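Engineer: Pasting the sequence and the predicted coordinates here, then a few questions.
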Amino acid sequence: MRPRTDVLVLGCSAGGLRALHILLAGLDTRLALPVVAVCHTGSDDVSLLCELLNRSSTLPVHEAMERTTPQAGHVYIAPSGYHLLLGGDGRFALSVDPRVGFARPSIDVLFESAADAHGPRCAGLVMTGANSDGALGLARIRAHGGLGLVQDPAEAEVSVMPAAALAQAGADHCLPLAQLAPLLNRLFAPE
C-alpha cells in the first residue's frame, strides 16, 4: 500500500495556462494536500497568473512566498525569477541560484527538493511544455518511491515536456488532461 501523500508538485510550460485552468477547475475542494506549481508562462506577473487561475480553480491559488508552509486544499505558483524549493521543515524556500535548463524557476529544482523532503509521500505531475524541464525531477520523485504522473503527450498542446518525462522517468499514470483531475480526486480527496 502506498504511503500517504503530503504534496503534489506539478510543472508545465507552453500550453500550460490552458492546461492549468482545466486541471484546477476539476479538482475536489476537499483535496487533502497542497498543489505546488512551476509554470513557464513567459510572463513575470505571477499575481496576474494567480488572479486568472482563481477564476476557474476550485481551490484558492496563491503566489508561493519564502518560509510559508503550504496548506492542503491550496495551490501555490512559483514566483518569477526564483527557484522554488520545499525544505525538510515543510516550508517554501526561494533561491536565485543559476538557471537550470535556461529556467528560473525550474520544475526540476522544485521536484527534486520535494522528493528529497517528502520521499515516497510526494507526487509529481508533468504537463504540456516545449522543453525537458521536469523530466529529471520526476525521475527523482519516482526513485524516492513517490508517485509519477504525466499528461499524455499525444494530446498535450505541446508534447515535448511530457514525452521527455516519460522517456526519463516513466510514469505510474499517463493520462489525457481531462482525466487528470478525476484521478487526483480519487487519490487525494476523502471519499
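Structural biologist: Received it, and whenever you're ready, just let me know what you need.
Engineer: okay, CA-based contacts and neighbour counts for the rest of this
Structural biologist: Fine.
Engineer: Tell me the span between the first and last residue of stretch 150-157.
Structural biologist: 13 Å (CA to CA, to the nearest Å).
Engineer: Flag every buried residue along that stretch.
Structural biologist: 150, 151, 152, 153, 156, 157 (16 or more other CA atoms under 10 Å).
Engineer: what helices or strands is the one helix or strand residue 18 maps to leaning on?
Structural biologist: Here residue 18, judged by DSSP states H and E, is contained in helix 16-25. Of the remaining helices and strands, those touching helix 16-25 by 3 or more CA pairs under 8 Å, 6 or more residues apart in numbering; DSSP states H and E are helix 46-54, helix 177-188.
Engineer: if we look at it, which residues are touching it?
Structural biologist: 39-41, 53, 56-59, 127-129, 177-178, 180-181 (CA atoms under 8 Å, 6 or more residues apart in numbering).
Engineer: then this one, side by side with the first:
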Amino acid sequence: MKRRTPPLAGRYDAIVIGASAGGVAALRMLLDALPSTLPVPVLVVQHLPRDRPSQLAELFAHGCPLPVAEAEDKSRLAPGVVWIAPPDYHLLVEDRATLALSLDEPVMFSRPAIDPLFESAAAVFGERLLALLLTGASSDGSEGIAAVRAAGGTAWIQCPDEAASSTMPASALAHAGADEVLTLDQIRERLRGFHP
C-alpha cells in the first residue's frame, strides 16, 4: 500500500542509500544534488570488491557539497556528513550517535551489504528514517526495505525501468513495496528540497 510521503524538512533524522551494479553513477547524481545545509547524516552502501581499497569517498567528494568520508568503527554520526561503507565490512548504525563496522558473513555474496545497514538504521531511527534503494543486480536491500517500512520509516525505490540494473529495485518492490517509486531525476529534486 502506497503511503503519502510527508515534507522532508523536519521529518527525518537520517538517510540511508543502497546501490549495486550501476550504482556509482546513480550515487554521484544524488549526492551532488544534496543541499549544503542538509540537517541529517547520509549513510551509503555501494557493493564493492572486498579485496582492494575503495576510492568512493574521494570520488563522491568532488561534486558533493557535503563532507564525504569512509566510515570507521565508532565514527560519530553528525548532520550533513556523508558516510561511505568501506570494503569488506558491513556498515551498521549502532545508536543515534554512532556507527559500527561488522565482519559478519556476506549478504547475497556482498560485504558491505545493504540489508544490514537498512535493518540497523530502521531499528535505531524508526519512522524518522528515509531509505533509498537504487540500481543493482541482486536482491540485497529487499529485507532492508521491509525492515524500514515495518518500523514506520519511508522507502523510495528507483524505478526499475530506468535503473542500469533492474533486479534489485524490482526485487524490493515485489518483496516489500515502497512509499514512492521514483526516477533518479525525481529523487534529485526531492533531495534538493531537504533543508532545515
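Structural biologist: Right, received. Where do you want to start? What you see is a predicted model; the values in this text were computed from it and never measured.
Engineer: okay, the helices and strands packed on helix 16-25 of structure 1 in TSV with distance to residue 81 of structure 1 and mean neighbour count next?
Structural biologist: TSV is the format used below for the helices and strands packed on helix 16-25 of structure 1 (distance: least, CA to CA, whole Å; neighbours: other CA atoms under 10 Å):
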stretch	distance to residue 81 of structure 1	mean neighbour count
helix 46-54	10	17
helix 177-188	27	17
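Engineer: Out of those, flag the one nearest residue 143 of structure 1.
Structural biologist: helix 177-188 (19.9 Å; CA to CA).
Engineer: quick one on the thing from earlier: reformat the helices and strands packed on helix 16-25 of structure 1 as a markdown table; add distance to residue 106 of structure 1.
Structural biologist: Shown next, in a markdown table, are the helices and strands packed on helix 16-25 of structure 1 (distance: least, CA to CA, whole Å):
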| stretch | distance to residue 106 of structure 1 |
| --- | --- |
| helix 46-54 | 15 |
| helix 177-188 | 22 |
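Engineer: Out of the ones you listed, which gets nearest to residue 121 of structure 1?
Structural biologist: Among the helices and strands packed on helix 16-25 of structure 1, helix 177-188 sits nearest to residue 121 of structure 1 (CA to CA), with 11.6 Å.
Engineer: Let me see the residues that make contact with the closest one.
Structural biologist: So helix 177-188 of structure 1 is contacted by 5, 19, 22-24, 26-28, 31-33, 151-152, 155-156 (CA under 8 Å, 6+ apart).
Engineer: Repeat that for stretch 54-61 of structure 1.
Structural biologist: 21-22, 24-29, 50-51, 53, 73-77.
Engineer: Going through the residues you listed, which ones are buried?
Structural biologist: By 16+ other CA under 10 Å, those give 21-22, 24-29, 50, 53, 73-77 as buried.
Engineer: Where does stretch 150-168 of structure 1 end up in structure 2?
Structural biologist: Here stretch 150-168 of structure 1 aligns to structure 2 at residues 157-175, judged by TM-score structural alignment.
Engineer: what's the most distant pair in the contacts of stretch 54-61 of structure 1?
Structural biologist: 28 and 51 (19.4 Å).
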